[in-house]
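> quick check, what structure comes out for this input:
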Amino acid sequence: MTPAAADASLWALLAGPFLEFGFMRRALAGCVALSLGCAPVGVFLLLRRMSLTGDAMAHAILPGAAVGYLLAGLSLPAMTAGGALAGLLVAVASGVVARSTVLREDASMAAFYLLSLALGVLIVSTRGSHVDLLHVLFGTVLALDDAALWLIGGITGFTLAALALLLRPLAAECMDPGFLRSVSPRWSAAAHYGFLALLVLNLVAGFHALGTLMAVGIMVLPAASARLWARSLGGLLALAAGMALAASVAGLLLSYHLDWPASPVIVLCLGALYAASLALGRHGLWRGRGERF
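Predicted coordinates:
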């Protein structure tokens, strides 16, 4: 094979699916938006040591989305509103329980998310079909329509604007939450509750593309991978978004060429980046822990 033919073959392999099929272009647009919105939120989730809380919240939105589905079918506004409301209710309820009883917040969150997950699966499985249950749990990134793309893009735009406004208090709360509360209680509360709202919104956006079981993957895995390379907060945010996008594109291409389900393949590509970063990163296993910020 000549070099020109090899280049043409490689171009067809990498760009052909996106140039030829509209559903691949919509999936790519959705992944770009999710990478720009979810990955930066995942960075603060990681720095606040709340990664497992993000997983719990991803499951907590399921019953609200299921109720929206039950009332209006596969209606984007109904499922979005239901999922966001359920996530916020679980976040508030777990906080109230943690502050009013001897239970810590992780224990109350675990209890609420398990009940939410069971309730959501029950609602979808008894009122819908097996296909509906699979779509809710594992997403439909290859079936995103224009309305879903506008929703995901809108959430991403709002997230980036909110993070720009809250960047300093969020960074301060990650490093020393007690200091921020002592010098500026209002900004401390705004950073805490604003971040929880952004977390729920981005999980809802991820839910439409990757499903409840996979949505948190595009938050936590790029952030963890970038943390093993970056030396500053700005670099960490940019690298996490770039890694999320690279793994999403690779996952879409592998899914197309191998005829595998897209959502788990995307998360596995994110996992491969994490494994490589863990082995070779500046702060990884091979090069030692290195500098910290």
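> alpha carbons only for contacts and neighbour counts from here, please
OK.
> spatially, and excluding backbone neighbours, which residue is closest to residue 207.
Excluding the flanking residues, the one nearest residue 207 by Cα to Cα, 6 or more residues apart in numbering is residue 215, at 5.5 Å.
> check the gap between the one you found and residue 10 for me.
30 Å (Cα to Cα, to the nearest Å).
> let's see this one next to it:
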Amino acid sequence: MTVNFLLAPLQDDSVRHSFAAVLALALAAGPVGVFLMLRRMSLVGDAMAHAILPGVAIGFLAAGLSVFAMTVGGVVAGIVIALLSGAVSRATQLQEDASLAVFLLVSLAFGVVIVTANGMDIEKLMEFLFGETAAAMNAEKLLVIAVNSTVSILVLALIFRPLVIDCVDPTFLRTVSRGGGIAHLAFLIVLVLNLVSGFHAFGTLLGVSIIIVPAAAARFWTRDVTRLVALSSVTALLTGWAGLLVSFYADVPSGPAVTLAAGAVYLVSLLFGPVGGLLPRAWPRRHLEA
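Below you'll find the predicted structure:
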């Protein structure tokens, strides 16, 4: 009965597309989430996830519900917002997180105004914001997510070493190499690609959850960066599939379902994780004494 419960939804083509999309997204979202966390950029990622909505809305305005047009618009908008917020923080006394917050709110409002003022009904808008119900996904979205994840993995493999060094000792990286700025820009582009993939899979408001929450949960189990990446990807895959099952059987939006599944894993990790978990800290193991 349990096996049938887990595998029966795969008889639906759209659910199979959704599972394949979650697999592809998890492989790229795992390392992206880890580096967002290690670089203390988790809130930046959340802000940029909302900032892509105007680009998606403009793509919708130009070509209707074209997945590729909305993807291009979202990628361009995300990169522009990231560059503008960085430029504002360098040209003024406003911190980058504050400028990102401003761009986030303005972008989100602008995007909603565009799509509602040009013929999108409330039901479709809810799918834009929170993901589709019944874990539905078409082949075009799956193709976009697969391409974005492949590009992300290849780029992360090229910039993995400077990203790790920048997390540990950014001053040393600036001393021995000039590639830190290039690696940071490449990482921002990879982040935008994954945010657009998250939008297509789970909506613009909660698509970032599969990037951030699994990485935060994995941090309670290991300190090793390589293990963090692997554990974050596995957690993203499992919680993504669990969320899709909830979405399919309960007919609820996929974004909240996946986020709640990831939140449950985070809660378990917070309580029982050996690296800073609440219970291990309350009852620490005895150390050997000489």
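> ok, the alignment partner in structure 2 of the residue nearest to residue 207 of structure 1 - contacts?
Under the alignment (TM-score structural alignment), residue 215 of structure 1 pairs with residue 207 of structure 2. By Cα atoms under 8 Å, 6 or more residues apart in numbering, the contact set of residue 207 of structure 2 is 49, 130, 195, 197-201, 255.
> got a winner among those for most neighbours?
Neighbour counts for those (other Cα atoms under 10 Å) peak at residue 195, which has 33 neighbours.
> can you name the helix or strand that that residue falls in?
In this assignment (DSSP states H and E), residue 195 of structure 2 forms part of helix 180-202.
> what about the nearest residue to residue 127 of structure 1 once chain neighbours are set aside, how many neighbours?
Once flanking residues are discounted, residue 127 of structure 1 sits nearest to residue 70: 6.9 Å by Cα to Cα, 6+ apart. Residues lying near residue 70 of structure 1 (other Cα under 10 Å) number 17.
> what of residue 118 of structure 2?
Residues within reach of residue 118 of structure 2, counting by other Cα under 10 Å, total 12.
> which residue numbers in structure 1 go with stretch 64-77 of structure 2?
Matched against structure 1 by TM-score structural alignment, stretch 64-77 of structure 2 falls on residues 73-86.
> contacts for that stretch, please.
So stretch 73-86 of structure 1 is contacted by 60-69, 71-72, 147-148, 200-201, 204 (Cα under 8 Å, 6+ apart).
> so which of those are in helices?
60, 62-69, 71-72, 147-148, 200-201, 204 (DSSP state H).
> among those, which two are most distant?
60 and 147 (23.4 Å; Cα to Cα).
> more neighbours: which of the two?
The neighbour comparison of residue 60 of structure 1 against residue 147 (other Cα under 10 Å) goes to residue 60, with 34 against 11.
> thinking again about what came up before, roughly how far is the match of stretch 64-77 of structure 2 from the heart of the chain?
17 Å (Cα atoms, centre = their mean, to the nearest Å).
> returning to that earlier point: next up, the contacts around the residue nearest to residue 127 of structure 1.
By Cα under 8 Å, 6+ apart, the contact set of residue 70 of structure 1 is 123-124, 127.
> so how far is residue 288 of structure 1 from it?
Using Cα to Cα, residue 70 of structure 1 is found at 51 Å from residue 288 of structure 1.
> what's the closest non-adjacent residue to residue 156 of structure 2?
Nearest residue to residue 156 of structure 2, sequence neighbours excluded (Cα to Cα, 6+ apart): residue 187, at 7.4 Å.
> what residue of structure 1 takes the place of that neighbour?
So residue 187 of structure 2 corresponds to residue 195, using TM-score structural alignment.
> again with residue 162 of structure 2
Per TM-score structural alignment, residue 162 of structure 2 is aligned with residue 169.
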